[in-house]
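1. requesting a structural model of the entry that follows:
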Amino acid sequence: MDNYFFDFDGTLADSGQTAVLATQAAFRDYDLVVPDENTIAYFMGVPIEVSFKKMAPEVEFTDYEFKELLAIFRSYYKQMENSNLELFPHIKKVLQELNDEGKQLFVVSSKHSAALMRNLEQLEIEHYFKAVLGSDQVKKFKPAPDGLLYLIKKYNLDPSKSVMIGDAIFDLQMGNTAGVATCAVTWGTHKKRELVAENPTFVINKPKQLLKIN
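-> Now for the predicted structure:
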């Protein structure tokens, strides 16, 4: 493989508690039924513009109300991220080795680009990536393939030498639709059996195994 597309949350970094706590706080502030941790974790692979409506299906938000709910979440998230965000073990070493081998690395996330860059810089890994793409930079979110197809076209990449790496079924669905290889990682939010059901090209249990996929 020459081109590696990484999801962020649950793949590169453990930010689960940040998202869970911020979501629950925002729903509580808005007097909504507060989703449990498992529900929030399941939907972490898609943008909050989609997941929040799925977690409150009984509510018909006005545009103003929904934008306010998202703003409340982002405010809580920013307050909490410094103490609840960390890289998974060996991720930085793996990124360094891939970089040293001349591989091209990218991030394709359901997180807004501003928060994504802030988190990458906080973790001191932003310099490993040729490009970073957030959910606000594409018309259609995961599991649609738009983000991958945009980067493949912009950087003239060979899909047959490219792999999408993620911890959620949405990452694998995106990669499969885009025509690239897919790598399911089992240290994130979705269960191994859910990931395997998407027929990924690779399934790995430890970050170091990323160095052996080809």
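
2. from now on I want contacts and neighbour counts done on CA atoms only, so please keep to that.
-> Noted.

3. just give me the longest helix of this structure.
-> Across the chain, the longest stretch assigned as helix under DSSP state H is helix 63-84.

4. residues in contact with it?
-> 14-19, 22-23, 25-27, 30, 48-49 (Cα atoms under 8 Å, 6 or more residues apart in numbering).

5. to compare against the first, here's the next sequence to fold:
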Amino acid sequence: MNKKNRIKTIILDFDGTIADTKDSIIQTIQATLDELGIQRANESDIKNLIGLPLRETFVRVAHLTDRNMQEKAIALYREKYNQISLNTVKLFPDVKETLKELHDNGLTITVASGKGKEALLNLLDRMGIARYISLVFGEQDVKNKKPAPDMALLILEKTNSGPQETLVVGDTVYDMAMGQEAGCITCGVSYGNHTEEQLKSRNPDFIIGKFAEITGIIGGIYQL
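-> Model prediction:
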């Protein structure tokens, strides 16, 4: 890669990258299916689909093909999620400190998530990291959601950043696909919802095992 480029912007996924939300998502999916009177889904199937839009998740894990049922499931999920997430979501180690360091070094930090915007903003605020985030995009903000590149392209436009000045960090192959299709540098995190082997199948530029290693990537390969 071109060492004269400087990383200006970071695009972070939320679920499985910034915060451990696996239990909150699984519990809310199952509670939603319970209320709809539908058989509970396989937990490993839910885990592998974290990062995709809710509609697609319900189609895949519960075979909800009726549009009205999909809308009802999504509404119920959003209604239940805020309460369930109160005691089930936590930041991964060193996230807050790393975000502060990156922010203080002048990088623009953004979040691109398949999560609903309201829940996303509430969680960022509750966890005390909203102050470090310049832009937040949830599933309602683009027509074509991950793994499509639309959200990353929107962030490039809003921040006036070039693709090779932008690092996309996520825990799933959907994040890697989004970043690669937008021409960005990509970094997978192996502690989230997809395994290192799954991430390697997308050939990201980097794979890290701890969130704090982002600063090493930026400082070691580029000028921080």
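
6. quick revisit: so which bits of the longest helix of structure 1 are buried?
-> 69-70, 72-74, 76-77, 80-81 (16 or more other Cα atoms under 10 Å).

7. what residue of structure 2 matches up with E124 of structure 1?
-> Using TM-score structural alignment, the partner of E124 of structure 1 in structure 2 is G128.

8. check the secondary structure at that match for me.
-> What DSSP: H, G, I helix; E, B strand; the rest coil gives for G128 of structure 2 is coil.

9. count of residues packed around it?
-> Neighbourhood size, G128 of structure 2 [other Cα atoms under 10 Å]: 10.

10. so who does it touch?
-> G128 of structure 2 touches K96, counting by Cα under 8 Å, 6+ apart.

11. and it, how far is that from K100 of structure 2?
-> G128 of structure 2 is 11 Å from K100 of structure 2, where distance means Cα to Cα, to the nearest Å.

12. same question, T195 of structure 2
-> For T195 of structure 2, the distance to K100 of structure 2 - Cα to Cα - is 27 Å.

13. now the strands for structure 1?
-> Here structure 1 has its strands, by DSSP state E, at 3-6, 13-14, 86-87, 104-108, 131-133, 162-166, 181-185, 202-204.

14. by how much does the third one deviate from structure 2 on average?
-> Taken against structure 2, strand 86-87 of structure 1 registers an average deviation of 0.6 Å after superposition, with mean Cα distance after the TM-score superposition for structure 1.

15. report the aligned residue range of structure 2 for that strand.
-> So strand 86-87 of structure 1 sits over residues 90-91 in structure 2, by TM-score structural alignment.

16. can you check the last one too?
-> With the alignment judged by TM-score structural alignment, the segment of structure 2 matched to strand 202-204 of structure 1 spans residues 206-208.

17. list the buried residues of that stretch.
-> 207-208.

18. same check, this time on stretch 50-59 of structure 2
-> Neighbour-count burial for stretch 50-59 of structure 2 flags 50-55, 57-58 (criterion: 16+ other Cα under 10 Å).

19. what is the nearest of those to G162 of structure 2?
-> For the buried residues of stretch 50-59 of structure 2, the minimum distance to G162 of structure 2 (Cα to Cα) is 24.2 Å, reached by G51.

20. aligned partner of that closest one in structure 1?
-> Aligned counterpart of G51 of structure 2 in structure 1: G45 (TM-score structural alignment).
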